[in-house]
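[1] Sequence plus the predicted model coming up.
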Amino acid sequence: MKDMFCFQCQQTAHNTGCEGNAGVCGKKCDTANYQDELTGALIGLARAAKSGHPTDNTHKIILEGLFTTITNVNFYNDTIKKLTAKIHQERARINAEKFEDYDMKCLWEDNEDIRSLKSLILFGIRGMAAYGYHAMALGKMDEEVNQFFYEALYAIGEDLRQDELLPLVLKTGEVNFKCMALLDEANTSAYGTPVPNTVSLTIEKGPFIVVSGHDLHDLKLLLEQTKDKGINIYTHSEMLPAHGYPELKKYPHLKGNFGTAWQSQQFEFHNIPAPILFTTNCLMPVRESYKDRVFTTSVVSFPELVHIGEDKDFTPVIQRAIECGGYEEDTPMTGINKGTTVTTGYAHGTVLSIADKVIDAVKSGKISHFFLVGGCDGAAPGRSYYTEFVKQAPKDSIILTAACGKYRFNDLDLGDIDGIPRLLDLGQCNDSYSGIKIALALADAFECGVNDLPLTLVLSWYEQKAVCILLTLLYLGIQNIYLGPTLPAFVSPNVLNILVENYNLTPISTPEQDLEKILA
């Protein structure tokens, strides 16, 4: 195969694009090209669906296909090629007419502004597909959301002008807002409304399993299958918010959280005496020192690893935990800032239940500002910005956070304001929905627009779920967003100008300069 081209994530080479034999994420050239072929097949399926009859199975394949191409999800050519073949079979089933796959080179070699707008749409629906997939696992689907995937994929394969693509970019944000609400409803109806919880970072002695990713359904199944077996379960990275859900935290063997954000896994998992189950991204290329203990499920796949199929029988993971035995003694661990516990569970249900208290604190001057500091974490040195920003934020400000970017500061003791914790972890990346709900409720309470609130969004981005969240914020008209650590390589100068002029989207600089500007 020819050299790869990929610029969908923040760590892309030279902030322009990964080319050559492999990407910065570890994805090899042939894998990247197979993922392009899969995406082209999805566009072909969307073309067939325009005059055919897609079913729930078609919707599932669309979600699975888009989710598979998110950064750090699938590194295994065989599973990607099998999924592409399944897409072709579904295309033939729903429509007997012959429809060709789209050649992704047509997109990558297009006019840079068209390429930029189509990339915003494509990467946005990839992120949205992850949310739709998790909701589907809990039996929740939405016809409007499903139909938009076809609309967006079809548009990517068409020769459209800039003025035709711009509305579709914002519609991606609009539909993602509905998709996040769908997932929020799915999670809360299945597991209850999250409640605040302090989570230990100490690993107790004995057999244990570390669960990474975002899929709460997989975690629940594992908790059921390990019940009364003497095996403890620990969350990792984006799975931390599971500790806030009543129907999950009731399992006494859901003990705590292991490690920090995803990008530290290669040294945190080094020689770990336990298996690790990846339910979604972010999987990094697996090192030999723990390769025999890593298991994948759902859309996650990596060569030579044991994959748990749709039957969700986690027996191989359980047996490996017993074989490994765990630590001989309780093993204290810490966060990035040496804290020994972290908190979670401050989703919109909890925060809005004390809305009157929050509003009174604002009116009395005890709370001066709200900062939503969240998003994806990554390995770039510039991400220490977020730690320093939170440390330097005024003592009378509240920090809302979501997604794995919180690991930069979530073990800090920031204290409270009249009993309201200064650090409120809303949950996973999809729980940015909670941040939006809280902002809209505050705007309603103060009878003003969201942009008139003492609220600033300071976001870090890494992969495609952060893209669709950003598009949702733009759709809602939210302005003055600070974005870092770099601006997306796929956003052309002209498209960036549109975002700056209409939404005052601002690249981060230094915590000192940005705080001075925000609070002026």
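    Looks like it came in fine. Keep in mind the model is a prediction, meaning the values are calculated, not measured.
[2] from here on, contacts and neighbour counts on C-alpha atoms
    Noted.
[3] buried ones in the longest helix anywhere in the chain?
    When the chain is parsed with DSSP state H, its longest helix is helix 162-191. Within helix 162-191, the residues scored as buried using 16 or more other C-alpha atoms under 10 Å are 165-166, 168-187, 190-191.
[4] Same check on stretch 374-383?
    374-378, 383.
[5] just stretch 401-409 next, same as before
    Result for stretch 401-409 [16+ other C-alpha under 10 Å]: buried residues 401-409.
[6] Pick the one among those closest to Ala393.
    Distance ranking of the buried residues of stretch 401-409 against Ala393, using C-alpha to C-alpha, places Phe409 first at 12.1 Å.
[7] ok, which stretches of the stretch 301-450 of the chain are helices?
    For the stretch 301-450 of the chain, the helices defined by DSSP state H, counting those that start in this stretch cover 315-324, 348-353, 355-363, 384-392, 432-445.
[8] What is the shortest one packed up against?
    Contact here means 3 or more C-alpha pairs under 8 Å, 6 or more residues apart in numbering; DSSP states H and E; on that basis helix 348-353 packs against helix 432-445.
[9] Show me which positions of the helix it packs on end up buried.
    So, applying 16+ other C-alpha under 10 Å, buried residues of helix 432-445: 432-443.
[10] Please apply the same query to stretch 417-426.
    Residues of stretch 417-426 classed as buried by neighbour count (16+ other C-alpha under 10 Å): 417, 420-426.
[11] Same check on stretch 353-368?
    Here stretch 353-368 shows 355, 358-359, 361-362, 366-368 as buried, counting by 16+ other C-alpha under 10 Å.
[12] What is the end-to-end distance of it?
    One end of stretch 353-368 to the other measures 20 Å (C-alpha to C-alpha, to the nearest Å).
[13] Also stretch 422-442?
    Taking C-alpha to C-alpha as the criterion, the two ends of stretch 422-442 lie 17 Å apart.
[14] Check it against this one:
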Amino acid sequence: MFCYQCEQTAKGGCTKIGVCGKTDSTAALQDLLLYLTKGLSQVAIAAREAGIEDPKVNLFTVKAVFSTLTNVNFDDARFVDLITQCVAMRDELKAKIPSMRFDGPATLLPAGDIAGMVFQGKEHGVDNDPEPNEDLKSLKQTLTYGLKGVAAYADHAAILGKEDNELYAKIQLLLAATLSTDLTLEQCVEAGLECGRINIRAMELLDDANTSTYGHPEPTEVKLGATAGKAILVSGHDLKDLETLLKQTEGKGINIYTHGEMLPCHGYPELKKHPHLAGHYGTAWQNQKKEFAEFPGAILMTTNCIQDPKNYIDAIFTTGLVGWPGAVHVGNDDFTPVIEKALSMDGFAAGTDKGSVLTGFARNAVMSVAGTVIDAVKAGNIKHFFLVGGCDGAKPGRNYYTEFVEKAPEDTVILTLACGKFRFFDKQLGDIGGIPRLLDIGQCNDAYSAVQIALALADAFDCEVNDLPLSLILSWYEQKAVAILLSLLALGIKNIKLGPSLPAFITPNVLNFLVDTYNIAPISTPDEDLKEILG
């Protein structure tokens, strides 16, 4: 195997087993599914040109691509099913356009057993990419990983009924473009920026899906301690799964806790109205092995972020696209097995007080006090805004983000989102004229809110975003972060600091292009970066 799609990758690429825990066979099956989905995209493009739009193919495309994102699915049997579905859909669609001729992944037939599929997957993995130009290969891989992030957001939105055929069409066009053998460097760069643009549309759809269903997030205090009683812990990102579970546990004496990126769910009016949404347990995804093992109830894993659950395999359940061999997979609409497991477990014997944190500062909440914020800037009370956010991870160097926030001057405001916040989410930073210095915008899925806040502030000050007293200090781990970074570049945002390490799939020439064009720079030390930014 060879995989370097995440920040945690070992020595430039995992070659025996993924640092994430995926095996050689899982990695190969993911590569085969991705290759076949690119072939399905080629057929979908041709069918669309012939006036045929297949909603089932469109939705499957994003689900298949999302399933190959880091820490989503580790179950080989599930990948075999997806591969079989992909080929069946492809051939059914091809039959509707008999005059069209295809080759490559649009014609490949998967082997009849897992061993054969694994062999095929290795033939079409990253290390067997036929592209001889390393810079072109780097840009195509960046595009591929960005599309994995876009697919994740599109799938989240579709779960709540928000879809866009034009978005699906562009995803398929860009997936097919990664197979092209005659793209120039300029065309590859433009394809990456187009990925960023369509990601903005995907995040806009998701934002609309979340807010139209659950209301706009409101500043909300969230309890960090436990309440005595039976318990279920929900991790991942999916709001609908949480809502369904809350409804199905009403009156059963079970308290529901969020974990990781589910923390911002407490800010949504239609979710926080449930009294048994008891609080938040634990921190970021990479700490789950310890935190889940100590949790005295059932655990529901939605979307991505799962790690090897062998020490609590009987207590964890997966849903949606998430999979782990041996973990019970449940449908999104019936969480009876999860509930029954929680009722059979001890739960928390007594309540604990571990303080609280604030969440719910999405765009509506922030812009509702925009006048106060703008006045504070004009009066010199707020000197600078820092967006310190992104993915958290286990690799050394991420204490930088904790130190950066701790050392940021008292006349600065910290905006944060995604699980990177767990490096400092419980810090008591005080306020500036009633405005909290630490504002949690939400999940990584809520990056759209952060963009809208920046654009609104630029409009209020009659300047460009790059002229605002705003600096982006970002951490990355997986492919949603790649999609968000491409979106920021597509918006022309410069001077981003990125860490804790730069992507292994970025070649020196591509990095130089990013530095020269957008002034992207790796993080150094908190003291040096604060001095450079604030002067």
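    Now that the structure is in, tell me what you want to look at. Not measured: the values here are computed from a predicted model.
[15] Out of the helices of the stretch 301-450 of structure 1, flag the one nearest Thr55 of structure 1.
    Distance to Thr55 of structure 1, taken as C-alpha to C-alpha, is lowest for helix 432-445 among the helices of the stretch 301-450 of structure 1, at 28.1 Å.
[16] Name the next helix or strand following that closest one along the chain.
    strand 455-460 (DSSP states H and E).
[17] Kindly name the residues of structure 2 that line up with that next one.
    Mapped onto structure 2 using TM-score structural alignment, strand 455-460 of structure 1 spans residues 470-475.
[18] Mean per-residue distance, the helix or strand harbouring Lys81 of structure 1 versus structure 2.
    Assigned by DSSP H and E, Lys81 of structure 1 falls within helix 77-94. Following superposition, helix 77-94 of structure 1 is found to deviate from structure 2 by 0.6 Å on average (mean C-alpha distance after the TM-score superposition for structure 1).
[19] before we move on, back to that, just curious, which of the buried residues of helix 432-445 of structure 1 is nearest to Val491 of structure 1?
    Ser432 (22.3 Å).
[20] counterpart of that closest one in structure 2?
    Superposed on structure 2 with TM-score structural alignment, Ser432 of structure 1 falls opposite Ala447.
[21] list the contacts for its match?
    Residues counted as contacts of Ala447 of structure 2 (C-alpha atoms under 8 Å, 6 or more residues apart in numbering) are 203, 417, 484.
[22] Still touching in structure 1? Go through the residues you listed.
    Contacts conserved in structure 1 for the contacts of Ala447 of structure 2, using both residues aligned by TM-score structural alignment, their matches' C-alpha atoms under 8 Å: 417, 484.
[23] Pro394 of structure 1 maps to what in structure 2?
    Alignment note: Pro394 of structure 1 maps to Pro409 in structure 2; criterion TM-score structural alignment.
[24] Could you give the number of residues near that match?
    14 (other C-alpha atoms under 10 Å).
[25] again with Leu240 of structure 1
    Count around Leu240 of structure 1 with other C-alpha under 10 Å applied: 27.
[26] With adjacent residues omitted, what lies nearest to it?
    Closest residue in space to Leu240 of structure 1, ignoring its immediate chain neighbours: Asn257 at 6.4 Å, by C-alpha to C-alpha, 6 or more residues apart in numbering.
[27] That neighbour -> structure 2?
    By TM-score structural alignment, Asn257 of structure 1 lines up with His280.
[28] Would you confirm that its match contacts Glu261?
    No. Using C-alpha atoms under 8 Å, His280 of structure 2 makes no contact with Glu261, being 10.2 Å away.
[29] Mean deviation, the match of strand 455-460 of structure 1 versus structure 1?
    Looks like 0.2 Å for stretch 470-475 of structure 2 (mean C-alpha distance after the TM-score superposition for structure 1).
[30] From the chain's centroid, how far away is that stretch?
    Offset of stretch 470-475 of structure 2 from its chain centre (C-alpha atoms, centre = their mean, to the nearest Å): 17 Å.
[31] From start to finish, how long is stretch 489-500 of structure 2 in a straight line?
    End-to-end span of stretch 489-500 of structure 2 (C-alpha to C-alpha): 19 Å.
[32] what stretch of structure 1 lies opposite that stretch in the alignment?
    Alignment of stretch 489-500 of structure 2 against structure 1: residues 474-485, by TM-score structural alignment.
[33] who's in contact with Ser67 of structure 2?
    Listed by C-alpha under 8 Å, 6+ apart, the contact set of Ser67 of structure 2 reads 73, 321-322.
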